[in-house]
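>>> sequence? don't have it. structure:
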């Protein structure tokens, strides 16, 4: 679990990122401009900052330069923009940004960028005192500046999940000599329980994996009588 500061002037972006990151167990603080970001940075000393480039008072690259020049860039920063260019990517990376996220931001890219940033060193301060990536994860190197592309700058050497070794729970035996509805409910309950355990109880990840909207997923799990705390206990 990390303390993450989200800086963006768009309410919808702040709400979306806050919901996803909170669901992953992180503590999230929100700022809608550079002034609020400065206060939050000084007050809460976040483990990671998600920083929008285009803001009404001070743009994100200027704020990044300010933190770097005053010795306040002690945490990884992920830049966000819907209009990223190779020049902006190179400039922000030289200043100390870990990576870019291109808007609209997908959940998969967000989570990979956050995992990668928290696993790497803090700019200029050596290794950060942050949770290590868990078993089953390998880190890829950050691209060299000479080889940097817009795509590389946006993804910035993410932590990539290795193939998951499935345990016995991945295979189940079901009794077929019963009404179709009962057999289907039994299968679906086992299916969702398996994915909840595999994803550590994260409803966001399970929704993405199963292709269901979160609201629909909650209703489905309640209908099937699935214990929502089971996945989190298994992961603990």
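Cool, the structure landed. Everything quoted here is computed from the prediction, not taken from an experiment. Residues are numbered from 1 along each chain as shown.

>>> CA only for contacts and neighbour counts going forward, please
OK.

>>> which residues are in contact with residue 99?
Taking CA atoms under 8 Å, 6 or more residues apart in numbering, we find residue 99 in contact with 77-79, 93, 113, 117, 153-156.

>>> check which residues of stretch 92-109 are buried.
By neighbour count, with 16 or more other CA atoms under 10 Å as the criterion, the buried positions of stretch 92-109 are 92-93, 95-102, 107, 109.

>>> quick revisit: out of the contacts of residue 99, which is most surrounded?
Each of the contacts of residue 99 was scored by neighbour count (other CA atoms under 10 Å); the top score is that of residue 153, with 29 neighbours.

>>> give the contact list for that residue.
When contacts are counted by CA under 8 Å, 6+ apart, residue 153 is found next to 86, 89-90, 93, 99-100, 143.

>>> how far is the helix of greatest length in the chain from where the chain is centred?
Of all the elements of type helix in the chain, the one with the most residues (DSSP state H) is helix 180-198. Taking CA atoms, centre = their mean, to the nearest Å, one finds helix 180-198 lying 27 Å from the centre of the chain it belongs to.

>>> second structure follows, compare the two:
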């Protein structure tokens, strides 16, 4: 699952792309002009942007130049247009665009371009959080019995990475969690473990995780995005 920003002044195009990408399990944000695109990029830091060239306020190529100039072109950008010339496509690529799609966009070309863009997108490393102390299994199991059978290592912002974690016992520590964190941060850290556990257990199936956790899929997508949990890395290979 990735966070994708679609920028296009045509409502029909935005809705169509949102539906297609949403069905693929991505979280989609929509912007109808350059100003909304600037705000969305700043607030959500998308993993990939689909950017229309011809827009009424600021065209896509100008916006692309602006992002490059300001040093914020940190995500793959795929340009879209139904009227662009070859020169325009070449210029956009030279500036930093990853690909160019001609409207009307073929479904397979869209999905292939998005997959290529996400493959090239590299997640920035997360800094280590010092000063963490261990929490016994009994505490975690008391709040969520499912942890007693979790044969998986969990890693998130407030948890130290572990390798080859066997099924937990009363004498082992499943993770490191600081109880000195503010309540909201501690709750978020616990929820990350909770959802990572279910994603691993269900092989990355969002449908089954939604059923297990009692959340609607839309709510689940938003929750995972908020917590910074990537569901795709838990998907079973070959599915």
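Received it, and whenever you're ready, just let me know what you need. These numbers were taken from a predicted model, which means no experiment stands behind them.

>>> and the TM-score between them?
The TM-score (TM-score structural alignment, normalised by the length of structure 1) is 0.53; 133 aligned residues with a CA RMSD of 2.5 Å.

>>> among the contacts of residue 153 of structure 1, name the ones in helices.
The subset of those located in helices under the criterion DSSP H comprises 86, 89-90, 93.

>>> before we move on, back to that, tell me the one among the buried residues of stretch 92-109 of structure 1 nearest to residue 216 of structure 1.
Residue 216 of structure 1 lies nearest to residue 107 out of the buried residues of stretch 92-109 of structure 1, by CA to CA, at 17.7 Å.

>>> quick one: contacts for the aligned partner of that closest one in structure 2?
In structure 2, the position corresponding to residue 107 of structure 1 is occupied by residue 107, as judged by TM-score structural alignment. Contacts for residue 107 of structure 2 were tallied using CA under 8 Å, 6+ apart; there are none.

>>> residue 107 of structure 2 and residue 27 of structure 2, how far apart?
If you measure residue 107 of structure 2 against residue 27 of structure 2 using CA to CA, to the nearest Å, the figure is 18 Å.

>>> so which residue is dead centre in structure 1?
residue 111 (2.2 Å; CA atoms, centre = their mean).

>>> give the next helix or strand downstream of the helix or strand containing that residue.
Assigned by DSSP states H and E, residue 111 of structure 1 falls within helix 107-119. Next along the chain after helix 107-119 of structure 1, taking DSSP H and E as the criterion, comes strand 137-139.

>>> residues in structure 2 matched by that next one, start to end?
When strand 137-139 of structure 1 is compared against structure 2 (TM-score structural alignment), none of its residues find a partner.

>>> got the buried residues for that strand?
Buried residues in strand 137-139 of structure 1, defined by neighbour count with 16+ other CA under 10 Å: residue 139.

>>> how far off centre is that strand?
Distance, stretch centre to chain centre, for strand 137-139 of structure 1: 15 Å (CA atoms, centre = their mean).

>>> what sits against the residue nearest to the centre of structure 1?
Going by CA under 8 Å, 6+ apart, residue 111 of structure 1 touches no other residue.

>>> which residues of structure 1 does the longest helix seen in structure 2 align to?
Selection of the longest helix in structure 2 by residue count, based on DSSP H, yields helix 183-201. Mapped onto structure 1 with TM-score structural alignment as the criterion, helix 183-201 of structure 2 occupies no residues.

>>> mind giving me the packing neighbours of that helix?
The criterion is 3 or more CA pairs under 8 Å, 6 or more residues apart in numbering; DSSP states H and E, and the helices and strands that helix 183-201 of structure 2 contacts are helix 206-213, helix 217-227.

>>> among those helices, which comes closest to residue 72 of structure 2?
Taking CA to CA as the measure, these were each checked against residue 72 of structure 2, and helix 217-227 came out nearest at 20.7 Å.
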